[in-house]
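Trainee: need a 3D model of the following:
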Amino acid sequence: MPKPVVAIVGRPNVGKSTLFNRITGTRVAIVEDTPGVTRDRLYRDADWRGRQFTLVDTGGIAARTDDPLVVQVRRQAEIALEEADVILFVVDARSGLTADDEEVAELLRRSGRPVILVTNKVEDFRDPTMIHEFYRLGLGEPLPVSAIHGLNIGDLLDRIVDLLPETAAEEDGPALKVAVVGRPNVGKSSIVNRLLGEERVIVSDLPGTTRDAIDTYFRRGEKEYILIDTAGMRRKSRIANPTEHYSVLRALKAVDRADVVLVVLDGTEGVTEQDKKIAGYGHEQGKASIIIVNKWDLVPKDDKTITRYEERIREELSFMSYAPILFVSALTGQRVAKILPAIDAVGAEASHRVATSTLNSVVQEAIMLTPPPAVKGQGVKIFYATQVRVKPPTFIFFCNRPEDIHFSYQRYLENQLRQAFGFEGTPLRLLFRRSKGQ
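Mentor: Predicted coordinates:
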């Protein structure tokens, strides 16, 4: 079961993301003076007094407006409230009580959830007048903090833990973490929403709508997943402001902590240079990957379209020929049902461990069929191999002249391992070491 959920809510620019970063001990939320920078829900685990919980940062709940993006941000915050076991309602002690604060308070009173009223940006804890007016919200005693300076955070955490449900169970086991990456506006959030069957992340026609990496826990049957929807990764020359810069870094970090990476391409545009860079980062980090060609409903087709398109992808992304390719439409739902089984399959392959005796039988047969070429008249011998890790599967080959194992022969050995053991969807790491006594 997922951990208890603590949601941070409030109007824009009261310091919610700063508080989120302070509690989780990281800089996972974007912090900037521009109001409304955090637009989706952002999840991260926290621990206090031995109790674990999931902290959720949300976009600011602004006054009612017809702006479609503001309306969606408000809906995201409301979804967080529905999920939450405890709510942190953050207000700004410096600017005082506002009409927006009162509107948020009314929303929280209707939620029926336990609420901690957090008065942020308190400069003098000896002056009670800074928080007195917030009693009018009817949400109990305000708790003064300074998120930016880390003051009174321990008292806040104590109060959070005291309100956590006693029956909340911890997660039964590690969920498979899946990062969804790609250029802006290729349909990453739409794919996530299709997989989840609900609007968990904002979907907009505007490129770059998702600016944080959003963690969404869900389960299908007995299997658990965490989908990480990331900001579209633009070329560096197009990163026009600090927010975009942090979003790209966060997307890369999302890949770092993922078990499986979904590389989303726009079927109407083909493989771009930026697609190659995005896919290449996951490959370099040793991540199991699936290539998702989205918007397939918009591509004119004949009976050879998929074959031609797959050939072009294999040519452009030749370094990850191991990755399966799925042609889908998030808009219509076409073939989206194939994504989760593919995730399960490549996740299992990335964790596949081969017995040393079985491995060496395959390696010795491969060497007998095609021995490593001699270098400058000197014979190259491979004595034995062993698998030393998974995610990605990594093998050490012990030999007499590791520096003389040519790249082409390394590729030959990799192909033999894949032919014998599968490993679809995951890169392999082959390391060559000098055997003792050689």
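
Trainee: from here on, just use CA atoms for contacts and neighbour counts.
Mentor: OK.

Trainee: residue 70 reaches residue 59, doesn't it?
Mentor: No: counting by C-alpha atoms under 8 Å, residue 70 sits too far from residue 59 to count as a contact (9.1 Å).

Trainee: which one's more surrounded, the two?
Mentor: The neighbour comparison of residue 70 against residue 59 (other C-alpha atoms under 10 Å) goes to residue 59, with 28 against 19.

Trainee: residue contacts, the more buried one?
Mentor: Contact analysis of residue 59 by C-alpha atoms under 8 Å, 6 or more residues apart in numbering lists 9, 12, 36-41, 73-74, 76-77.

Trainee: would CSV of these with distance to residue 253 be doable?
Mentor: Converted to CSV, the contacts of residue 59 look like this (distance: C-alpha to C-alpha, whole Å):
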residue, distance to residue 253
9, 25
12, 26
36, 23
37, 19
38, 18
39, 19
40, 17
41, 17
73, 24
74, 27
76, 23
77, 24
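
Trainee: now, which of these lie within helices?
Mentor: Judged by DSSP state H, the contacts of residue 59 include 73-74, 76-77 as members of helices.

Trainee: kindly check the end-to-end length of stretch 164-183 for me.
Mentor: Stretch 164-183 has an end-to-end distance of 39 Å (criterion: C-alpha to C-alpha, to the nearest Å).

Trainee: structure for this one too, so we can compare:
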Amino acid sequence: MKPLVAVVGRPNVGKSTFFNRMIGERLAIVEDMPGTTRDRLYGDTDWNGRVFTLIDTGGLELGSGIPVGQVGLTGQPGDLMEHVMSQAHLAIEEADVIVFMVDARSGITASDEEVADLLRRTKKPVIVAANKADNAARRMDAVEFYSFGLGEPIVISSIQGVGTGDLLDRIVEELPPLSEMEEEEDEELPRIALVGRPNVGKSSLLNAILGTERSIVSAMPGTTRDAIDTEITFEDRRIRLIDTAGIRRRGRVGVGVEKYSVLRSERAIERADVAILLIDASEGLAAQDTHIAGEIHKQAKGVVVVVNKWDLAQEQRRAEREGVFPHPDDEIQSADEYRAIIAEGLKFIPYAPIIFTSAKTGYHIKPLLEAALKVADMRFLRVPTARLNEVVQEATRRHDPTTMRHKPLKIYYATQARVNPPTFIFFVNDTEGVHFSYERYLENRLREAFSFRGTAILIQFRPRSKDETRGKKAD
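Mentor: Take a look at the predicted model:
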């Protein structure tokens, strides 16, 4: 595994700005507002031939009352800030090197003193980084951070990039020796994103999969703001899970932090191989669920539809039978009835498997992961050209192409151009002569022959060139 470097400090000292600069992209949300970062984020960077993973954390607040050894808080209710603090402590626990970031403009604060006291007890390499030292005066004033007893402070400006090279030099010096595992190239992992509207249980499901509190769980919608990557091993296979902020309808997206959260959720779908779309069983299929499914289909991703909180839905159904909820709108259907309703509402992705789960009880967590991996495998299925053309020829014999523009469509041959997503090119005499209904018919025949369960497939039509025509006749 790559070495881990945690960036910690009180709120609003520039941790996320430094994190984004080091990894070369705006992965962490940056706002001039304390508390913007809640969960811990991971990003890879390299310096002087060493590759390591940076961890961005939420701000450590004075008077949180959470000792350094108390992490997780699994299953226990608590204030959101306590969860943020717990995430920062977890980052400290798992890091090989800790960068303690302070604000050179404001000098030492009581919160800084508390964080320094916490870090002195970790027995791990700690590097003090005095950020926002944008001029000579601030760089001179940074000597006061010697008083922490954590060694010489490195003066930097994350925005300007000043001093970051010196800080990276120090980080590399403190990293553990290069291991054999670190030298191995990372294999391409299936990337699975957990997506859905706010408060449907995405973080709870991720925690149920991991068996630990990897993401903050709160009853308040919108708790998760950043897309968070976690690697796990399931049945001897490594998987990269992406937890995301809830996606709201565009008309309801606020400015600032929530807007960035939605953009990151949509980007998480874009970089995922498979999207697990969570639906709240107690609320049913909402218009926003359909919108998110449409985004997944538009980006040609694999998809598994997960009806979460199924235990809550069953409790509601029992209550309805006992007369607690006499109104017919409160009735929750059986699994088969519910599946039919979901399938009808998402009929534009009929290939998507539907699984009922409960993140709270762990119900069907294993079948969910198995289904997601099968979908991921389908995305890399490559069909032999000869077999593909046999299927296409049989399809055209069973149903002649629709005649458009007074010219019958001819399909000469087909080939698979690439995988992830499976993409097929059909060479025809007239690309404008392909009716959308016939394209859907061909897709159905491909699925009938090769399954592609759970994943979108792309079909493209191209005219056959004269050179190709002559070549085929010569053959």
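
Trainee: and which of the ones in helices among the contacts of residue 59 of structure 1 is nearest residue 207 of structure 1?
Mentor: residue 73 (15.9 Å; C-alpha to C-alpha).

Trainee: ok, and the closest non-adjacent residue to the aligned partner of that closest one in structure 2?
Mentor: Using TM-score structural alignment, the equivalent of residue 73 of structure 1 in structure 2 is residue 84. Distances taken as C-alpha to C-alpha, 6 or more residues apart in numbering put residue 38 closest to residue 84 of structure 2, at 5.3 Å, once the chain neighbours are dropped.

Trainee: just the helices in the stretch 251-400 of structure 2 please.
Mentor: Here the stretch 251-400 of structure 2 has its helices, by DSSP state H, counting those that start in this stretch, at 257-271, 287-298, 310-321, 335-345, 365-379, 385-398.

Trainee: let me have these in TSV, extended by mean neighbour count and distance to residue 50 of structure 2.
Mentor: Below are these laid out as TSV (neighbours: other C-alpha atoms under 10 Å; distance: least, C-alpha to C-alpha, whole Å):
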stretch	mean neighbour count	distance to residue 50 of structure 2
helix 257-271	20	25
helix 287-298	18	36
helix 310-321	18	46
helix 335-345	15	49
helix 365-379	20	31
helix 385-398	14	43
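
Trainee: for residue 228 of structure 2, find the nearest of these.
Mentor: The nearest among these, by C-alpha to C-alpha, is helix 257-271 at 9.2 Å.

Trainee: so that closest one matches what in structure 1?
Mentor: The alignment places helix 257-271 of structure 2 over residues 243-257 of structure 1 (TM-score structural alignment).

Trainee: returning to that earlier point: redo the helices of the stretch 251-400 of structure 2 as CSV? Include distance to residue 4 of structure 2.
Mentor: Shown next, in CSV, are the helices of the stretch 251-400 of structure 2 (distance: least, C-alpha to C-alpha, whole Å):
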stretch, distance to residue 4 of structure 2
helix 257-271, 23
helix 287-298, 32
helix 310-321, 37
helix 335-345, 42
helix 365-379, 27
helix 385-398, 46
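
Trainee: between these, which one is nearest to residue 229 of structure 2?
Mentor: helix 257-271 (9.7 Å).

Trainee: quick one on the thing from earlier: the residue nearest to residue 84 of structure 2: how many residues sit nearby?
Mentor: 25.

Trainee: and for residue 285 of structure 1?
Mentor: 16.

Trainee: the counterpart of it in structure 2: what's it in contact with?
Mentor: Mapped onto structure 2 by TM-score structural alignment, residue 285 of structure 1 lines up with residue 299. Neighbour list for residue 299 of structure 2: 269-270 [criterion: C-alpha under 8 Å, 6+ apart].

Trainee: how about residue 333 of structure 2?
Mentor: residue 317.

Trainee: any idea how far it lies from residue 92 of structure 2?
Mentor: Counting by C-alpha to C-alpha, the gap from residue 333 of structure 2 to residue 92 of structure 2 is 46 Å.

Trainee: which among the ones in helices among the contacts of residue 59 of structure 1 gets closest to residue 406 of structure 1?
Mentor: The closest of those, once distances to residue 406 of structure 1 are taken by C-alpha to C-alpha, is residue 76, at 53.5 Å.

Trainee: you'd agree the closest one is up against residue 200?
Mentor: Yes: with contact defined as C-alpha under 8 Å, residue 76 of structure 1 reaches residue 200; the gap is 7.4 Å.

Trainee: for the contacts of residue 59 of structure 1, which one is nearest residue 157 of structure 1?
Mentor: residue 9 (15.9 Å).

Trainee: against residue 61 of structure 1, how distant is the residue nearest to the closest one when sequence neighbours are not counted?
Mentor: Counting by C-alpha to C-alpha, 6+ apart, residue 89 is the residue found nearest to residue 9 of structure 1 once chain neighbours are left out, at 5.1 Å. Remark: distance between residue 89 of structure 1 and residue 61 of structure 1 (C-alpha to C-alpha) = 11 Å.

Trainee: what of residue 37 of structure 1?
Mentor: Using C-alpha to C-alpha, residue 37 of structure 1 is found at 12 Å from residue 61 of structure 1.

Trainee: could I get the ones in helices among the contacts of residue 59 of structure 1 as a markdown table with neighbour count?
Mentor: Shown next, in a markdown table, are these (neighbours: other C-alpha atoms under 10 Å):
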| residue | neighbour count |
| --- | --- |
| 73 | 23 |
| 74 | 23 |
| 76 | 23 |
| 77 | 24 |
